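Engineer: The following block contains a protein sequence and its predicted model.
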Amino acid sequence: MITAVELGLIYAIMALGVYLTFRILDFPDLTVDGSFTTGAATASITIVNGVNPILATLLAFLVGSLAGVITGLLHTKGKIDGLLAGILTMIALYSINLRIMGKANVSLLGESTLVSPLRANQLLGTWASVILMFAGCLVMVALIVWFLRTNVGLAMRATGDNEEMIRSFGVSTDNQKILGLALSNGMVAFAGALIAQFQGFADVGMGIGVILIGLASVIVGQAIFGQKFIWIAALAVVFGSVVYRLVIQVALNAGLEVTDMKLISAVLVVLALILPQWKGFSKFANRIRIRGKDAPATEVKEEVGTNA
């Protein structure tokens, strides 16, 4: 179970990236399935070639951001539907990832990675490792919340809420979309790099279905914990990712096969979408949510307009 929690916390970084596009920008970005592998491939091949694992992971973030920029340009400048733009980039990234790795998979066994100190001190699979990873997720959540409360972040939130309105204030919605997609896919690639180092290998097919994991984490977390505050919504994504991994682990322990994971993910998303409509679930969720109200949309719009 501890390993499931560890994986959930690492995948939470990817889910936070999905949250930026899915919830903040209201953009259905399928680039994630490709950029996740891109991050893993970039970090793995650079580590194998002697690059410091910290620099390799940061490089993965930059390469993933570039993938998001390409999707953004296809959508905003090429006037291609957002869903199709993400699919086109995702397909192209499959070949690019093979070019980066030079083969279908790259092993990191025996290489120095960000996880090596934890493994050397026998901390992996312990609560000490969970605490360290949770602290890292809290830092990421804090950065996202801070960014979304800046002028640029408010403009991005308003772009997803009412694109025509924010454009009337002189804000470039195209730039906001490109920036949001870059940040989102950068975080996804960053998570891919961490997963590759955690598992000890990168594989060209490891990103297949990642968007479903991200959506499940966002929907499940926010269905349980709510999203009234930005920081609550972001933390809900982290806990949703952990809940998702725990449910998967319970299902596997119950006798289901590994090949059933995608089916379990789909069922979880369906339940997370349907259950909130049930009054009994709503009462249960309200008991564990932190009560409060986020800034009204009108206040956000006025603040964005004033600073535009």
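Structural biologist: That came through fine.
Engineer: Going by C-alpha atoms from here, please, whenever you check contacts or count neighbours.
Structural biologist: OK.
Engineer: starting at the chain centroid, how far to the biggest helix by length in the chain?
Structural biologist: For the chain, the longest helix by residue count, based on DSSP state H, is helix 173-199. Offset of helix 173-199 from its chain centre (C-alpha atoms, centre = their mean, to the nearest Å): 7 Å.
Engineer: what do you get for stretch 112-125?
Structural biologist: 24 Å.
Engineer: again with stretch 144-155
Structural biologist: On C-alpha atoms, centre = their mean, the centre of stretch 144-155 falls 17 Å from that of its chain.
Engineer: okay, now the one to match up with it:
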Amino acid sequence: MILLGTLEQGLIFSIMVLGVYISYKILDFPDLSVDGSFPLGAAVAAVCVSRGMSPVLALLLAVVAGGMAGFVTGYIHVKWNITNLLAGIIVMTGLYSVNLRVMGKSNIPLFGVDHLFNTGLPSIVVILVLLTVVKGSLDYLLKTKFGFALKALGDNETLVVSLGINEKHLKIYGLAISNALVALSGGILAQYQGFADVGMGTGTIVTGLAAIIIGETVFKTGKFMKATTVALLGTLIFKYVVAAALKMGMRASDLKLVTAVIVVGIMALKEKKKGLKRGVASNG
């Protein structure tokens, strides 16, 4: 049961990681607003479901809410020249009050309410269907002209501008999609665990970064493995590492610290490897 539960949570969080992947890896935008858009999706989904709305429609509204949060982050960044970090912090801070306003209180229980995970279908089946739709849609999007322009924007913004593409609008759209996926993950998790909490988004960005870095360290993006698949597998590895830490007796309150240590450790190892390669190249 522990292995299955960890797998299910890992798959749910992998949708959030796909959103972080868009902002962090594709757009080269460290978007801290995801710490607010994750509970925003959970809040919207929980409120809608608790009032008798269709669980699927509740998730769609969560996606819209997350997209609006990402739009605001992108807008204040490109229109008012606010740095990416500060723009994310501003929106994340504002979303805390927005989430409380949406929920009306700090916690909404969903016990005894109809949602995606009490329809009789196994939870793993529901999650796999949702993940397949999201990942398939994202993979398709990244193969379109819009997707190629989005990837080019993070690599070489000057090139995008020279092609006559409005890079400001493109960045806003990219951040909207990123936060929409993060909010979707929050909405799914709220229904899965049976409650939404205003503080459930704390550390979302660090968790997403940890999953992406682990995935890229263990696996290589290439002909046989897409970048989105690498991010997904990294999420599962990260979740099982956390589960193992809990199994060994670590307190749940220490998990955020463990996550931070994992991220710093992996990034330090990557930098050390780069330094060794540069040393070998210069000696050669």
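Structural biologist: Done, it's in. It should be emphasised that the depicted structure is a prediction, and the values quoted were computed from it without experimental measurement.
Engineer: which one is residue 109 of the first structure nearest to, not counting chain neighbours?
Structural biologist: Residue nearest to residue 109 of the first structure in three dimensions, not counting chain neighbours: residue 200, with 5.7 Å by C-alpha to C-alpha, 6 or more residues apart in numbering.
Engineer: Quick check: the aligned residue for that neighbour in the second structure?
Structural biologist: By TM-score structural alignment, residue 200 of the first structure lines up with residue 194 in the second structure.
Engineer: Tell me which stretches of the second structure form strands.
Structural biologist: For the second structure, applying DSSP state E gives strands covering 107-109, 195-197.
Engineer: The match of residue 200 of the first structure is in contact with residue 109, isn't it?
Structural biologist: Yes. The criterion here is C-alpha atoms under 8 Å, and residue 194 of the second structure meets it with residue 109 at 6.1 Å.
Engineer: Highest average neighbour count across the strands of the second structure: which stretch is it?
Structural biologist: strand 195-197 (a mean of 22; mean count of other C-alpha atoms under 10 Å).
Engineer: Show me what that strand is packed against.
Structural biologist: Secondary-structure packing of strand 195-197 of the second structure (3 or more C-alpha pairs under 8 Å, 6 or more residues apart in numbering; DSSP states H and E): helix 34-50, strand 107-109.
Engineer: Same list (those) but as JSON lines, adding distance to residue 77 of the second structure.
Structural biologist: Formatted as JSON lines, those follow (distance: least, C-alpha to C-alpha, whole Å):
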{"stretch": "helix 34-50", "distance to residue 77 of the second structure": "15"}
{"stretch": "strand 107-109", "distance to residue 77 of the second structure": "31"}
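Engineer: Just name the most buried of those.
Structural biologist: Stretch with highest mean neighbour count among these: helix 34-50 (a mean of 30; mean count of other C-alpha under 10 Å).
Engineer: What helices and strands are in contact with that helix?
Structural biologist: helix 55-79, helix 84-103, strand 107-109, helix 167-193, strand 195-197, helix 204-218.
Engineer: Tell me how many other residues crowd residue 143 of the first structure.
Structural biologist: 11 (other C-alpha atoms under 10 Å).
Engineer: which residue lines up with it in the second structure?
Structural biologist: Aligning on TM-score structural alignment places residue 143 of the first structure opposite residue 137 in the second structure.
Engineer: Quickly note the distance from that match to residue 89 of the second structure.
Structural biologist: Distance of residue 137 of the second structure to residue 89 of the second structure, given as C-alpha to C-alpha, to the nearest Å: 29 Å.
Engineer: next one: residue 171 of the second structure
Structural biologist: Relative to residue 89 of the second structure, residue 171 of the second structure is positioned 17 Å away (C-alpha to C-alpha).
Engineer: So for the two, which sits in the more crowded spot?
Structural biologist: For the pair residue 171 of the second structure and residue 89, the greater number of neighbours falls to residue 171 (24 against 19), based on other C-alpha under 10 Å.
Engineer: contacting residues around the alignment partner in the first structure of the more buried one?
Structural biologist: Per TM-score structural alignment, the equivalent position to residue 171 of the second structure in the first structure is residue 177. Neighbouring residues of residue 177 of the first structure by C-alpha atoms under 8 Å, 6 or more residues apart in numbering: 25, 72, 76, 156, 159.
Engineer: and the aligned partner of the fourth one in the second structure, how many neighbours?
Structural biologist: Spelled out, that is residue 156 of the first structure. If you follow residue 156 of the first structure across to the second structure using TM-score structural alignment, you land on residue 150. Using other C-alpha under 10 Å, residue 150 of the second structure has 23 other residues around it.
Engineer: Roughly how far does residue 150 of the second structure sit from residue 141 of the second structure?
Structural biologist: Counting by C-alpha to C-alpha, the gap from residue 150 of the second structure to residue 141 of the second structure is 10 Å.
Engineer: try residue 66 of the second structure
Structural biologist: According to C-alpha to C-alpha, residue 66 of the second structure and residue 141 of the second structure sit 18 Å apart.
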